[in-house]
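Novice: Show me the folded form of this:
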Amino acid sequence: MKNIFVKSLCALTFSAVTLGSISAHAANEKIEVTPTPAVTTQELAAIYVLSEVCPKLVSDGDQPKFEAGYAKLAKEYMPSEKNPVNALQQLSKQKSFKEALKEAQSDAKKAGDKKNGAICQELTAYSK
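Specialist: Prediction:
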């Protein structure tokens, strides 16, 4: 389910993160190993922007599900944080985060309510 959100977030931010592969040879056999990618500032900004965009696009009855799904997604991207939702809020106030946040907000605006709404609905379903 996390991969669905990663793809959605990439579509939301319109920024592609390209990860290279590391090739290893073992016993004359080629093995492809893809390292676990580090969470980028752009991904965190895209996640934070969901907290700005989705409350307007999710029905009142689905707000608790959205909040649970959002918290679950934030925890997956910030597993070492005790309260990742709060950590994202604090991060959004930092000067070093402003550029990525501005870009994510701009991309969300360009995506429009229909695309953003679809992502918000996926996140609401993600709470399960």
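
Novice: can we go C-alpha only for contacts and neighbour counts from here?
Specialist: Will do.

Novice: What is the longest helix of this structure by residue count?
Specialist: helix 98-125 (DSSP state H).

Novice: Please tell me how far that helix is from the chain's geometric centre.
Specialist: 10 Å (Cα atoms, centre = their mean, to the nearest Å).

Novice: just stretch 88-107 next, same as before
Specialist: In terms of Cα atoms, centre = their mean, the centre of stretch 88-107 is found 13 Å from the chain centre.

Novice: Also this sequence, please, to line up against the first:
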Amino acid sequence: MRFTNTQQKVSTSTLLMAFGVILTFIMSSAAQAKDYRMSTAIGSTTKNTLVKPVDLSGISATTHEIALMQVLAEVCPGLISSHLRPKFARAYQTKLHQLMPTVSNPDNAMRYLYTQKEYRRVHTNIKNWTLSYSRAENRAMCEELATTQF
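Specialist: Predicted structure coming up:
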């Protein structure tokens, strides 16, 4: 089958190949953007930092609790007002330290956890669950965390 443009004919295979190239570029860009948002949310300063294993044996928090905090760090900054973002960041760091009191650097622990396949599965499920709520409900939850007194 051939599609006809006003000036030239383009074969289906050429269109599919072009679509494939564009889709690959978009997926690559989306993955890079996700990596950036992820690294920004959990405090990374360099993109290709070697992630070292972290001893998490002394924590009692579940992966679901930790993943929820990570999802909130990804979602909340875009939902709350700019004056609440610093408060949210402090509340997030405080909550991470509460969830992982024996870990010296919870941000490194979060980066390490994200390298683990099972944790990423839990993270994805928590994120999908969180995003199933309305924007207003998520904003209210984010604002509540930002204004929580620890």
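
Novice: Give me the TM-score for these two chains.
Specialist: In this superposition the chains share a TM-score of 0.64, using TM-score structural alignment, normalised by the length of structure 1; 91 aligned residues with a Cα RMSD of 1.6 Å.

Novice: which secondary structure elements does the longest helix of structure 1 contact?
Specialist: The contact analysis (3 or more Cα pairs under 8 Å, 6 or more residues apart in numbering; DSSP states H and E) places helix 98-125 of structure 1 against helix 2-13, helix 41-57, helix 63-77.

Novice: for that helix, which positions count as buried?
Specialist: Going by neighbour count (16 or more other Cα atoms under 10 Å), the buried part of helix 98-125 of structure 1 is 100-101, 103-105, 107-108, 111, 113, 116-117, 119-124.

Novice: Gln89 of structure 1 is nearest to which of the helices and strands packed on helix 98-125 of structure 1?
Specialist: Closest to Gln89 of structure 1 of those, according to Cα to Cα: helix 41-57, at 7.4 Å.

Novice: if we can go back for a sec, columns mean neighbour count and distance to Ser23 of structure 1 on top of the helices and strands packed on helix 98-125 of structure 1, output as TSV?
Specialist: Shown next, in TSV, are those (neighbours: other Cα atoms under 10 Å; distance: least, Cα to Cα, whole Å):
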stretch	mean neighbour count	distance to Ser23 of structure 1
helix 2-13	17	23
helix 41-57	20	26
helix 63-77	19	26
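
Novice: right, so of those, which gets closest to Ser92 of structure 1?
Specialist: Between Ser92 of structure 1 and these, the tightest spacing by Cα to Cα is seen for helix 41-57, at 7.6 Å.
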